[in-house]
Each structure stands twice: as C-alpha cells, then as structure tokens.
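Asks: Pasting a predicted model and its sequence here:
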Amino acid sequence: MTTARQRTLLPSETPRSLLDADGRATGGELPADDVLLELHRRMVVGRRFDTQATALTRQGRLAVYPSSRGQEACQVGSVLALSEQDWLFPTYRDSVALVTRGVDPVQTLTLLQGGWHLGYDPHEYRIGPQCTPLATNTLHAVGMAHAARLKGEDAVTLVLLGDGATSEGDTHEALNFAGVWRAPVVFLVQNNGYAISVPMSKQNAAPSLAHKGIGYGIASELIDGNDVAAVHATVSEAVAAARSGAGPALIEARTYRIESHTNADDATRYRETDEVAAWLARDPIDRTERYLRSRGLLDDAREAAITEEAEAFAASLRERMNTDVEVDPRELFAHVYAEPTAALREQAELLDEELRS
C-alpha cells in the first residue's frame, strides 16, 4: 500500500526515528516484536563479522577492508526489507549487507582478498557485484529494475550508496532515469558524514541529501540511520510502494563510520575523537538492546546465545580464511575476453615459459 509519506517529494526537516538513542519508542508504528529481535540478532552477528574481517586484514589475509561498524542498522534494516525475488546492488562497504542476504562470508570477502573474480553468484543471491567505483551501481540498479518491469517480473531493486557517491554524475543519471521511467528502485544513501576525508559541508549545499530527489520527481525521506526500526520500516514502505507501481524512492539515512575509511586510512587526520565518541553513544545495537530489554523481549540468556552465535560465525570465518588457497597464475588470463587477443596470448605464453623455468 502506498502511504502519503512515500509519495511526498519534500523530505522532513528532521530524520524519521522510531527508537531514540536511549532505546525509547518515539511514538511511531514499530516493526513487529519478532522482526525487531531478528534485526537485533543480525546486527550483532554482522558487527562480529565486520570486526573479524578487520582483524584478518591486519593479519594480511585481506588486501583491504572498509569497515561498516556503526552502519549495521542501514545494511541489516534495509536488506531484511527485501523479498526473495528483489535485487540488491551494494558498494564496497556493504559486506554486512551481503552476509545478511545469505552470502557465504568467505565468498563475500573474495573480492577484498584480492581474488580475480567476484566470489559469489549474483543470480543465486540476486545481488549485483560489489561496486568499488563510486555510483556505478546506481545505474545498474535502475537498469535492472526497468528491465524487470518490462519483462513483467515482480522485482524491486535496492541500491546502497554513500554520501560521496551522490556527488557523482552516475547518481544524477540514475535518479533521472528512475524518475522518468518510474522504475521500481529504492536508493538508500548511507550518509556517514565523510567521503573518505571530505566532510558533508564540502560536498553538498542542500538542506539534506534527501532533497536531491525533488528535482527528479522522486519521493524522498530523511531518516535516522542508526535506528534499525526506522530503516526497516521506511525501506519496507518504499519497496512496497515501488512494487505497486508508485515509482522510485530516495532515502537518506544519517549514520556514522566509526572506523577509518579503510585499513589504509588514518581518520584521526581529519576528524576529532570527541565527534566519534558522540556517535558511539548513538550505537544502533545498544539502542535496540535497550528497547528489547525494556519490553522483556530480550534477557541475559537470549543475548548470550546471540553472542555465542556471532562468535561461532567469526571463528568459522577465521579458520576458513587462514587456509592457504592453491592459486594457478594462469587464471589471470581466463574470462578476460570471449576470444583471447594476440597480446593476451603472447603474455600467457611468456608466463608459461617462466613457470616452466
């Protein structure tokens, strides 16, 4: 069902929230209790996966890893709003979203490990390749959504992007096409405050990134990205509206990247520790835990079981990632072209000679 909120082009002045920073309900309609419990569980497991991936990077098992600590509500809340037939188009920072969608954690990290291929089957999970270039996934998502509608398929696409990606031309083109075609696509901007080291004040002069939807005729919403209840409810409503033919939506979720941009970045060079501390106090996992405990839906035993599950998940990932993989360097030349070029064949022959010697 299309709600008035989904069809309003002008976003609210303050972010929509259903749970405040202390875990108190703000008065809006919350997701069902079982949904909130599942959202909390997935965030706990997702964060443990994230911290384990960061540790693996320090151990040299990953080439690079962009942590999403602090952004779990955006990724978990949005992914669990999708149906099985829907498509997800993630960025390089959305590994928690992939794991939440059901991708094997080792396959999720293949690209970041330095593997030559994606690691997972996009068609099996209905997830586009993790996007490293900023904003290229926005156009892919719109194209997939438009094609699905032309084919009569009941599919909505969700595209994740950061605040920096909204400054790219690809995002402009994607929003424009989505608006013109009324494509069933939902844009979720995880505004974590920085495009690497560039703060929002140097990226955008509009009152919010959600305001960018107005010029394209796209319904827009501004939400608290650390409130998993608000993320899940808002994305669910937007997906339902898109599925019904009401057109696309642009959602700005205000959140924060607690860790550095990647393991190769030093965030202390461009932001103050007090700023990080203020956002730590708005932690999305702590927020849902307080609410669930206040309702008697979560106790020490149940929380311990979730923590144990998360630790087992991390231990399995650690064990599997610490196993050396036999690599055939000849695979470098596989799947580059349907028919190898003369130059590629020459390079392959040189490699063969070197390996034989």
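Replies: Arrived safely, thanks for sending.
Asks: Could you use CA atoms for every contact and neighbour count after this?
Replies: Noted.
Asks: What ranges does the stretch 51-200 of the chain have for its helices?
Replies: Ranges of helices within the stretch 51-200 of the chain are 72-79, 95-101, 105-108, 110-113, 122-125, 136-150, 169-181, based on DSSP state H, counting those that start in this stretch.
Asks: by contact count, what packs against the second one?
Replies: What it means is helix 95-101. Counting contacts by 3 or more C-alpha pairs under 8 Å, 6 or more residues apart in numbering; DSSP states H and E, helix 95-101 packs against helix 33-58, helix 72-79, helix 105-108.
Asks: let's bring in a second one:
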Amino acid sequence: MSSPQSWVPTDPRSVPTREHVLSGLKGLDEGGAELVQLLTPEGVRVPDERFGGWAADVGVEELKGYYRDMVLVRRFDREGNALQRQGQLGIWVPLLGQEAAQIGAGRALAARDMAFPSYREHGVAWARGIDPTDLLGIFRGTDHGSWDPIEARFHLYTIVIGNQCLNAAGYAMGQKFEGKVGDGEDAEATMCFFGDGATSQGDVHEGFVWAAAYDAPVVFYCQNNQWAISVPLERQTRVPLYQRARGYGFPGVRVDGNDVLACLAVSRWALEECRTGNGPVLIEAYTYRMDAHTTSDDPSRYRLADELELWKLKDPIERVRVHLVRELGVEPGFFESVQQESDELAARFRSFCLAMPTPGPERMFSEVYAELSPQLEAQQAAYLEYHASFGSEA
C-alpha cells in the first residue's frame, strides 16, 4: 500500500482517484506512528509516556464535562447550518467532526492566556465563555463579533486565511517584551488556530519565522481536517505538517484531533512550554471535516463517501460516550440530560437569530471611526439620501 506522500500529481488540475485517496488514508494509519492518543476510537483509555501525565487529573466528572461541551457545541453548530439553509444566515462555517480538537485545546487555555481563532472555532469560543448567540452577527452580516476580545481573551474571528498567525505572533512577542513569560503564576501564552489549508499561506510562514526569531510564547494549533476546501492535504505538503516545525527551530507534535483527552494533554504541555519561555510550539491536530467547508461548498463534488464513512468510526463524541458507559459506568440519565440541554440551547440559538434586528444603513459609517471626518460625513449624507430614494422596502 502506498504512503499518502507517494502520489504527487504531475498535473495540478488532476483529480486523485478513489484508490489514491483510500490508500492515503490507510497509509496514514490514523495519523502515523508518532500520533499522540489517549482515548482510542473504541473508547479505551491508553497510556502515553510523554503526555499521559498532562491529563492524569481527568476523571469521570471532567470527562462528563468535556462530553457535554462537545454535544452542546455540535448541537448549535447543526442549528447554524439549518438557519443558513432557511435563509436566516448569509453563510455558516461548520465544525462537525472537530469538536474534540477545539474543546481539548480550548479547555487547556488558562484564563490569562490569549486565543486567536480563524472562522471555525465555535468550540474554542464556547470554552472561552463566548455565548453561541454572539457568533450569529458575523454570519448574519450585522457585525464583526459582539464580544470584547481583551475581556474574553479570545480575539474576533479572522476571515482572511492565515492572517491570525501574524496577529498571534505579534501579540505573543508583546507578552515576551512585557515580561509575562517565566515561572510565575501570572505567566501567559498565546494560542493560534488555523487549518491545514492555511499552512500554504505566506502569513503562516511569516508568523512561524517571527515567533521563532523572538522565541515568542505562541502555540500554533493546526486543525488538519484533510481538506483545504476541495484541495486534499497530499497536494499541499510532502511531509506531515507537524514536521514543518523543525525547519523553524521549534518542536512539532501530531495529536489525534478526535481525542479530546489527547488534545487537552498536548495543549496543556505546549502552553506551559510557552509560558515558561520554551516556545513556540506547533501542534497538528489530526482530524476530519465531516461537513462542507462552508454552506456554500458541495463536498460531494470532490470527496468520496467511503472516506466520510471511515471517519465516522472515529467520531470524537462517540468515543467519549462509549468510554463513559463501558469503563466508568455512567448512567443513561446523564446523556439524556445533556441531550435535553442541547435542544434547549439550539432553541435559544434559533430564537435569538430570528429576533435579531436589522442594523440601519448608517451602521457602515457609525461603527468604523470614533469621529467622522468632513469627507466621511459628506459620504454618509450622500449614501443615506441615495438609500432613502428606494423607499421603505430598501
């Protein structure tokens, strides 16, 4: 069986065959020999000499909490998809299948740490205390995010691919310059989230360079969900993504992105490395995008059903549920209560969306500058006059 890097297309317009895709998946063997895993797809907790200790404190109550996190995040994510299909949102960016990668990393962050998301980090937002309804304005087109990024320690979503890596590297450099790195309890780190497709962007490379040159306390957290929209990973790199860190002079780790325990443990380790002055670190969370890239995408045009079915067997929520039931004896009542809570959250999410007011046309001026210049005041007046000429239906 060929390895995933053995097929390199000579024609950039060529499409991988079914055999190539399946051989690549099998050749990866769930992420390769260096994959960090603490909870198998069958729900069995396994030891890991290097990282197991970073999740040693996780018992039944903690696991129940992570299970609840993932179920609730998936539920409002599915509601977001439905709202877009019904014309209530302009677009939605699904995270289906990436719940463990996001909750594991999000729960590893300390309150004082800073996080920089892309546009799919609904689970990290949840872990940072952002109410799901605060995400709706972005996708309904009424605002760019309604939370205070400094107070929440969670930056606003970044739409430009990979740009948040530069922002995160710069912020982490500031943490270093201000003496917020060291052995003290108030030490800080930064975590930057991006996808495998973003690794082909110059902004990510530049972020790595600056972070390495200044030893910035930043964890680069790549959620490798196998597809950069319609471009498979094997067209983007000849080596596993985590190995790219070697070229910049800092460590890289590949973790099972469908294993919430492993993501938590590796993220805790990496953040502590950064806080104590040993950063930066690259984490590749090896996962899978089980839905479309966005609601404007049709994955059936480039992805095989066989591939999706294979990854369904590695569902991040199901493996925790199985472990809780088989190994820890959690009763059905817990799962029923979480399901009820998730339905209530989805109903609140939907009601909030349907009741959102439509901002007036002056919003594009009033929320950009603290004070309008005479030129902008003239532009605003001209625009509002033009808009009013269409009548009340405009």
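Replies: Good, I have the coordinates. This structure is a prediction, so every number in the text was calculated from the model and none was measured.
Asks: so which of the helices of the stretch 51-200 of the first structure gets nearest Met321 of the first structure?
Replies: Of all these, helix 105-108 sits nearest to Met321 of the first structure, with 6.9 Å by C-alpha to C-alpha.
Asks: tell me what the closest one is packed against?
Replies: Helices and strands touching helix 105-108 of the first structure, as assessed by 3+ C-alpha pairs under 8 Å, 6+ apart, comprise helix 95-101, helix 300-321.
Asks: Identify each buried residue in stretch 213-223 of the second structure, please.
Replies: Across stretch 213-223 of the second structure, burial judged by 16 or more other C-alpha atoms under 10 Å covers Tyr214, Asp215, Ala216, Pro217, Val218, Val219, Phe220, Tyr221, Cys222, Gln223.
Asks: so it matches what in the first structure?
Replies: With TM-score structural alignment applied, stretch 213-223 of the second structure matches the range 180-190 in the first structure.
Asks: Equivalent analysis for stretch 117-125 of the second structure, please.
Replies: Using TM-score structural alignment, the residues of the first structure aligned to stretch 117-125 of the second structure are 90-98.
Asks: Can you name the residues in contact with that stretch?
Replies: Contact with stretch 90-98 of the first structure is made by 46-47, 49-50, 66-68, 72, 75-76, 79, 108-109, 127-132, 134, 137, 159-161, as judged by C-alpha atoms under 8 Å, 6 or more residues apart in numbering.
Asks: Same check on stretch 32-51 of the first structure?
Replies: For stretch 32-51 of the first structure, the external contacting residues (C-alpha under 8 Å, 6+ apart) are 67-69, 72-73, 76-77, 80, 95-96, 99-100, 228-229, 285, 288-289, 292, 297-298, 306-307, 309-311, 313-314.
Asks: if you set the cut-off to 6 Å instead, what comes out?
Replies: Residues from elsewhere that reach stretch 32-51 of the first structure (C-alpha atoms under 6 Å, 6 or more residues apart in numbering): Glu72, Val96, Ala310, Ala314.
Asks: ok, now stretch 246-254 of the first structure?
Replies: Stretch 246-254 of the first structure is contacted from outside by 182-191, 210, 218-225, 242, using C-alpha under 6 Å, 6+ apart.
Asks: Distance-wise, check the residue opposite Asp259 of the second structure in the first structure once aligned relative to Thr91 of the first structure.
Replies: In the first structure, the residue paired with Asp259 of the second structure is Asp227, using TM-score structural alignment. Applying C-alpha to C-alpha, to the nearest Å, the value for Asp227 of the first structure to Thr91 of the first structure is 21 Å.
Asks: Quickly compare the helices of the stretch 51-200 of the first structure and say which is most buried.
Replies: Among those, the stretch with the highest mean neighbour count (mean count of other C-alpha atoms under 10 Å) is helix 72-79, at a mean of 30.
Asks: Many thanks, have a good one.
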